[in-house]
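Asks: Sequence first, then the predicted structure:
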Amino acid sequence: MPLFATYKVANAQKMLVKALLLFLLFRFCDSRDTLTWNQEQLKDDGGVLVSKQSKFELGFFSPGNSSYRYIGIWYSQTKVSEKTVVWVANRNNPINDTSGVLKINRYGELALYAYNMNNTPVWSTNVSRPVQNNNASTFSAQLLDAGNLVVFLDDNNEIYVWQSFDYPTDTLIPGMKVGVNWKTGLEWVLTSWKSQDDPGLGDYTFRLYPDQTAAPQYFMYKGLSKYWRSESGPGPPFVTNQEETYNFFNYTNAITRTTLNDSGRLYRLTWDNGGVQWKEDFSAPKSRCDWYGQCGANSKCKPDNINEFECECLPGYEPSSINDWNQKNGSGGCVSKRVGVSKCGSGDGFVNVARVKFPDTSIASRLRTGMSAKECEQDCLRNCSCTAYLSIEYEGLVDCLIWYDDLMDILVYTERGRELYVRVNKTELGRSQVFLERRGMLAIPILSALLALVLIIMLACWWRKKNRNTKGIDFVEAEELEETQRHPELQFFDLDTIIAATDHFSPVNELGHGGFGSVYKGQLPNEQKVAVKRLSRTSGQGIEEFKNEVALIARLQHRNLVKLLGCCMKGEERMLVLEYMPNKSLDSFLFDNTRQSFLDWEKRFEIINGIAHGILYLHQDSRLRIIHRDLKTSNVLLDAEMNPKISDFGMARIFHRDQLQDKTNRIVGTYGYMSPEYAVFGRFSTKSDVFSFGIIMLEILSGQKNNGFVPEDPSMNLIRRVWELWEEGIALDILDSTLKSYHPNEVMRCIQVALLCVQEDSKDRPAMSAVVFMLSGEASPPLPKQPAFVYRRSSGTDVYPLLSNRSYSINDVTASTMEAR
């Protein structure tokens, strides 16, 4: 064949392919948002309804690992890259193949059919008979940009007969309600899925308690039992009138949703485009005191009592079972101390219980509007059945809540909360007043003692200044004494006790050493084994860092954080006494050829998840938001069961809840674990810890150190190698060769999450809450971009590629001196 003819044939083939592609493109771009009667139907062939501004889509889907087919609404992937279903039609009636068809039937109902059965729908909107008598040809179903699927009666789409917003499943989006319509009897309820693979009606529901006599409140039920209760009270976010009472989800510029998951937790989530993930704004229940009736009736639950029994009887009440109470079981609650049948008597009064969550208003309570606090008190005293009252001020109005029976589900807050006035008899009121009087009488000697203490402190400071160069100072600094008073739950050890416990800091008992000193194994007089962290006198950590570490660890309680038992401050000696970890640190197993075999895949995966939960606690679940700043395998200790515990909080920083990042001129940490923005500019945030966690994950997976991964190739480090293998589609090759048995899907998920954690831009890294979700398989991780690479110069100094060799600067902005260890 002539060359010219061959060229013409080739061009003709290319034109045909282009024409076919254009046809397919226009075919799929021809999206619609409406179904009409007897003209269009939606089949399970990949077709979807798309709202006008492409905010939501409706179509067939299979959840999780299920093969069943459902009709649902989800965010368009142009808005939310992670497929997130917000409504399901046939949640209890799935289709087991792809024969499903959604259409407007002859009765004007939007109906789902399957198996070519046109008579009996799998699911339908069930419109009323008077509506069915209308001409079905005018009916249409439209997916609105609010995510609401609406069936309209008329051609102008002005009269609707059914909407999906009236039948929520497990998710609220802006415009939806949870509550009740008193006129029609329609109830808007959230019901969890059965599981991630089954959207059928689950065990948990979130609904309004239908009581118009008291303040509205919402309950989460597990089956028929109350599981969690929202805060009560009039005002936002409640809307109450003669026809309906509800809570509605306001429209915002952000993409937000509230979801009740299959494990009984209510989440308020906002889509983070930068992090490509759902960010948690609120969740409940969280603490042990959140569960309904944790301490029974007539008691209060204190979630901050971490090491103590959380339950305490209200004034005028005593435990119903002393034996249960002594065994730290408060479910039986408390009963009145009053003797006899009468519930009241002359001389009754009220004791203020501060900063509490409302008692349950569904139990014999009444809301009286326009009643002042004094009138509320008098009204309660006039009724023998009244047990407590609470005055509410809202938008210039004063209302009164009164309870006439048991006071249930009271939680004590640390800062916010209401003032509850509990009714007590004359004797109990006298005790309370005597206590207050004694407290007032104690004010004079306390002030005198404080004045004396100030004089002692001033004298001590003068004496210390005078004898600054004298060795053997034998007193505790005033600031350290103040720290002692701030944390009375801490045990302060005598120096002689520590010396005896460590056998005079014998080298035989040395467990390890770092930039701030050495750690010794010790045994206290009660035979308890401990780890003593002794601060080096020449280290960079001064009294501020030491007090910082003491103050931080004292407030933290989590199974994946090392527990602080006490401390010792004597002269220039500063020591922490910690729980003893018999298996030392994680790096002692990972990078030791003889001990790597102890870490099989199941144990490594448990360690990864344990570290993730520990960091999540620091970032989100503790009372403080804490940035560790020095996460690495040597700071992860292993207990006797090889459970991981994060340690070494000397460099940690506390963030305010609304604080996103901070900056420092003193960059401390360990090369190879520091994020680029921290190493170069001194900027740190929760995402700095996420980067360090990503490095730890890669080291656990590979059994190799990030630094010095390939000694003969200075430009190659662990991150770079993993990324190259990822791009080649052979990422599993990075896995530690000593692992003979593992789950490929879990390993690949961990590698993908680790690469997301070590992204160069902090905005591209997920939050720890998302990391935990992705590791558990509850969320699918997005594809990672190229991560941040760190290069090692021949001199042995780690340098980020953008740093110049001379000034450690980037774009003429000079970074501060780095202190590595």
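Replies: Perfect, I can see it now. Residues are numbered from 1 along each chain as shown.
Asks: going forward, measure contacts and count neighbours with C-alpha atoms only.
Replies: Noted.
Asks: tell me the secondary structure for A531?
Replies: On the three-state scheme (DSSP: H, G, I helix; E, B strand; the rest coil), A531 is labelled strand.
Asks: All the helices of the stretch 1-150 of the chain, residue numbers only.
Replies: Ranges of helices in the stretch 1-150 of the chain, per DSSP state H, counting those that start in this stretch, are 3-29, 129-132.
Asks: Now render those as a markdown table, adding mean neighbour count.
Replies: A markdown table is the format used below for the helices of the stretch 1-150 of the chain (neighbours: other Cα atoms under 10 Å):
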| stretch | mean neighbour count |
| --- | --- |
| helix 3-29 | 11 |
| helix 129-132 | 11 |
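Asks: I'd like these laid out as CSV, including distance to R431.
Replies: Below are the helices of the stretch 1-150 of the chain laid out as CSV (distance: least, Cα to Cα, whole Å):
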stretch, distance to R431
helix 3-29, 77
helix 129-132, 68
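Asks: all strands of the stretch 1-150 of the chain, in order?
Replies: 34-36, 42-43, 49-50, 56-61, 70-75, 85-88, 101-104, 110-113, 123-124, 140-143, 149-152 (DSSP state E, counting those that start in this stretch).
Asks: Likewise for the stretch 451-600 of the chain?
Replies: 491-492, 510-514, 517-523, 529-535, 564-570, 573-579.
Asks: Show residues contacting the first one.
Replies: Outside strand 491-492, the residues that touch it by Cα atoms under 8 Å, 6 or more residues apart in numbering are 484, 565-569.
Asks: Hmm, K328 is touching E312, no?
Replies: No: using Cα atoms under 8 Å, K328 is not in contact with E312, being 10.5 Å away.
Asks: neighbour-wise, which of those two wins?
Replies: Each of K328 and E312 has its neighbours counted (other Cα atoms under 10 Å); E312 has more, 19 against 14.
Asks: adding another structure so you can compare the two:
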Amino acid sequence: MATSPSSIRDGIIRDDGGSGNLVSEDLSFEMGFFGFDNSSRYVGIWYHKVPTPTYLWVANRDEPIKGRGGSIRIKSDGNLVVLDGENNEVWSSKLNLSNPVNNSQAVLHDNGNLVLSNNDKDVWQSFDHPTDTYVPGMELPASAGMSMKPSFRSWKSPTDPSTGNYTMGVATEGSTQQILILEGEERRWRSGYWDRRVFTGVSNMTGSSLFGFELNTKDNGEKYFIYNWNSDQKVRFQISWDGFERLLLWNEDEKSWSQTQYEPYEKCEEYNYCGSFAVCDMAKSPICSCMEKFKPRNWDEWNRQNWSGGCERITPLKAESERGINNGSGTAVNVGSEDGFLKQNSMKLPDFAQLVDVDDEDCESKCLQNSSCTAYSYTLGIGCMVWYGELVDVRYSEDLGTVLNIRLADSDLGHGDKRTKIWIILAVVVGLICIGIVVWLGKLPGGEPIAVKRLSRKSSQGLEEFKNEMMLIAKLQHRNLVRLLGCSVQGEEKILVYEYLPNKSLDCFLFDPKKRVQLDWTRRFEIIEGIARGLLYLHRDSRLRIIHRDLKVSNILLDESMNPKISDFGLARIFGGNQNEANTDRVVGTYGYMAPEYAMEGLFSVKSDVYSFGVLLLEIVSGRRNTSFRNTEESSLIEYAWRLWSEQRAMELVDPSIRDSIPESEASRCILIGMLCVQDSAYRRPNMSSVVLMLESEATSLPLPKQPLLTSMRIYEDGDQSHSEGLDVSNDLTVTMVTGR
């Protein structure tokens, strides 16, 4: 066989071994004839160095050549064509070129793309006409509208590349994108919605699995996904002949493809497997269950594990009840009571969402205003999504981070039951106090370990702050917030009962020379992310907009798995729906964590917490307290970090115990995020939703910060000494307080 060419201009590739196949310049890909028997021959592209041929593209998939003798050439009209042994055309690029003669050339590029050019202008490429495989560099169109323009079609069988039964592509519904797999016209699988980082319904699409998906827009407004791959390892996505999408990586040592994503074996991956208003959960048996306060439509079929009929409401919504009265069909018990929402975490959001242009605080009310709205979700990177009618294709997985709020009748929300549980908890706590076992210890009568916070009588946190903390925490539920079990006020004794967190607070590890080695970079970054998510919940995702006002390292508690939980809400403030900023004459907080506008003017907002988070982030990266720089050239960790970052010496800030294990790009990025958070101007600081995006997506570009010239430390150091000394008096059970001058 002759030397393999890298392009076709005047040459011809024949299926007789006479002139060799087309090979890319770096020897990664090969183009030529192939077949699985002697009767049907195809033209395709495959990996050149992979022992078992893996075909990425097929030209004449539905027009196989019978027997050998076919050829690939450029015709006089400039088109690339495939001819059979009798010179009959079985496939063509089908272009109408104005000046084709002797000016066309086909080149197989190093990414596997076959490009036809005419007069040095690219006029056709195989990436625009894919078969069943997606490789890095290929543009994946995001079709507009509820229908999906198929981008990939499966083979009919492992040895038959003709068009199969399954298609795959991206559908844009409203302003949200998701990958769909169709069997004929019916949906078979979907990825969940794109949130600018991941497809939210793919439970393992996080961390290293994210790699490099990006959604881009062309000059004409068309959107498309592209996958940037920064490794020499071969990677491909495929819609296989049996209808499943797979991500495959080439293992050079084992000389085989390893499948790392989109396993086809879970029933919950099948579209709407459990029917409407039902949840699929592979961890349960049976795997299908009705949503809370819903029941099977057909009990007989449900008991036979035929779940396709789905579920229906037990109690009608207010509007449904009123319609029943008007029709003379009877009276429902919840008439006159407003509907509410049941919050469900870790859900694959239902199909057919509609995007509403409102902020997170108005998303719930927007759904309530429409009697047909059955659920809503405000998701970072997407916005306010609402659903009308039945909720379909919902599954539960602990790995999913999205929250679904399901509309229920008021009587189904169990408000009375919640009040009863609170009184039971209070009764248990009071009982504990009466029998004298409250002080440090231990366990509730049922055996549940607890942590008891008993305020010192000398504590500056009074009854008002204590009640504030109690009421706030009782209403908050998030994996990165400490959970309140009960409380008691008896005379001067004030006690809170929390879930027990065995690893105590973050400062016990971070600033301990021996324990800090347990906090490697991966653990520290997870703690930073967890704190950011908890703070985002307080600022945006909870029903209340809450400003913590005392975020500091000692108020970050760690559970048995070292997951962070924000604690101590004694100084927190609730903001109203349209309130963004407030003023106080009583400045409270902790030395070194207060934003300048709060320390000087008493102005606080969500950006005050962002400032405290920035300080906390820099402390976690450096392993040093912000207040440890009093007798040095810099007055604070913030000044020290700015100097090193601006001099491109950011790695010197990193804790020496982890410096050798942290990639410099990650360290610099985290320090830059910290510097953005501690800028003097509250306006310039990012909000926590932006911070979470910056932390979790390397594709997000970061602005440059302004040099911080003011810190709360310098403000107080410029004041009288006795006043600043008073700021330092604190313990684990009291809140440090500052009185404005």
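Replies: Perfect, I can see it now. Computed from a prediction, not measured in an experiment: that's the story for all the values here.
Asks: just to revisit the earlier point, most neighbours out of the contacts of strand 491-492 of the first structure, which is it?
Replies: Result: C567 is most packed of the contacts of strand 491-492 of the first structure (other Cα under 10 Å), 24 neighbours.
Asks: is it true that it touches L576?
Replies: Yes: with contact defined as Cα under 8 Å, C567 of the first structure counts as touching L576 (4.4 Å).
Asks: hey, what's in contact with both of these two?
Replies: What both C567 of the first structure and L576 touch, as defined by Cα under 8 Å, 6+ apart, is the set V550.
Asks: ok so, going back, if we compare the strands of the stretch 451-600 of the first structure, which one ends up closest to N425 of the first structure?
Replies: strand 491-492 (40.1 Å; Cα to Cα).
Asks: Where does that closest one end up in the second structure?
Replies: Under TM-score structural alignment, the alignment places strand 491-492 of the first structure onto no residue of the second structure.
Asks: of the strands of the stretch 451-600 of the first structure, which approaches F56 of the first structure most closely?
Replies: Of all those, strand 564-570 comes closest under Cα to Cα, at 50.4 Å.
Asks: Check which helices and strands that closest one sits against.
Replies: strand 491-492, helix 495-501, helix 543-555, strand 573-579 (3 or more Cα pairs under 8 Å, 6 or more residues apart in numbering; DSSP states H and E).
Asks: mind redoing it with 10 Å?
Replies: Applying 3 or more Cα pairs under 10 Å, 6 or more residues apart in numbering; DSSP states H and E, one finds that strand 564-570 of the first structure contacts helix 478-486, strand 491-492, helix 495-501, strand 529-535, helix 543-555, strand 573-579.
Asks: which residues of the second structure does that strand align to?
Replies: Going by TM-score structural alignment: strand 564-570 of the first structure matches no residues.
Asks: and the angle for that strand with helix 543-555?
Replies: Relative orientation of strand 564-570 of the first structure versus helix 543-555 (axes from the mean of the first three to the mean of the last three Cα atoms, to 10 degrees): 150 degrees.
Asks: just to revisit the earlier point, what touches both of K328 and E312 of the first structure?
Replies: Common contacts of K328 of the first structure and E312, defined by Cα atoms under 10 Å, 6 or more residues apart in numbering, comprise C295.
Asks: name the element Q233 of the second structure belongs to?
Replies: Under DSSP states H and E, no helix or strand contains Q233 of the second structure.
Asks: got a list of what the closest residue to it other than its chain neighbours touches?
Replies: Counting by Cα to Cα, 6 or more residues apart in numbering, Q233 of the second structure lies nearest to W250, which is 6.3 Å off, once chain neighbours are set aside. By Cα under 10 Å, 6+ apart, the contact list for W250 of the second structure reads 50, 232-236, 256-259.
Asks: what's the burial count for the nearest residue to G614 of the second structure once chain neighbours are set aside?
Replies: With sequence-adjacent residues excluded and distances taken as Cα to Cα, 6+ apart, G614 of the second structure is closest to G674, at 4.4 Å. If you count neighbours by other Cα under 10 Å, G674 of the second structure ends up with 28.
Asks: G674 of the second structure looks like it's in a helix, true?
Replies: Yes: counting by three-state DSSP, G674 of the second structure is found in a helix.
Asks: wait, isn't it in contact with L617?
Replies: Yes: if you go by Cα atoms under 10 Å, G674 of the second structure and L617 touch, sitting 6.0 Å apart.
Asks: what touches both of those two?
Replies: Here G674 of the second structure and L617 share the contacting residues Y611, scored by Cα under 10 Å, 6+ apart.
Asks: for the second structure, what's the longest strand?
Replies: As assigned by DSSP state E, the longest strand anywhere in the second structure is strand 160-173.
Asks: Which of the three states applies to the aligned partner of T379 of the second structure in the first structure?
Replies: When the first structure is aligned by TM-score structural alignment, the residue opposite T379 of the second structure is I392. The three-state label given to I392 of the first structure by three-state DSSP is strand.
Asks: circling back: just the angle between the longest strand of the second structure and strand 40-47, please?
Replies: 60 degrees.
Asks: And the next helix or strand past strand 160-173 of the second structure?
Replies: Past strand 160-173 of the second structure, heading to the C-terminal end, the next element that is a helix or strand (DSSP H and E) is strand 176-183.
Asks: just the helices in the second structure please.
Replies: Taking DSSP state H, the helices of the second structure run over residues 299-303, 318-326, 360-368, 415-434, 463-475, 507-510, 521-536, 596-601, 606-622, 637-646, 664-677, 688-696, 712-717, 721-726.
Asks: Can you tell me which of those helices is packed in deepest?
Replies: helix 606-622 (a mean of 26; mean count of other Cα atoms under 10 Å).
Asks: Run the chain-centre distance for it.
Replies: The chain centroid and the centroid of helix 606-622 of the second structure are separated by 22 Å under Cα atoms, centre = their mean, to the nearest Å.
Asks: which part of the first structure lines up with that helix?
Replies: Counting by TM-score structural alignment, helix 606-622 of the second structure pairs with no residue of the first structure.
Asks: what's the answer for stretch 264-271 of the second structure, then?
Replies: Against the first structure, stretch 264-271 of the second structure falls on residues 285-292 (TM-score structural alignment).
Asks: swap in stretch 499-508 of the second structure?
Replies: Going by TM-score structural alignment, stretch 499-508 of the second structure sits over no part of the first structure.
Asks: Can you give me the neighbour number for the closest residue to W403 of the first structure other than its chain neighbours?
Replies: Leaving aside its sequence neighbours, W403 of the first structure sits nearest to S365 (Cα to Cα, 6+ apart; 4.3 Å). By the criterion of other Cα under 10 Å, S365 of the first structure has 23 neighbours.
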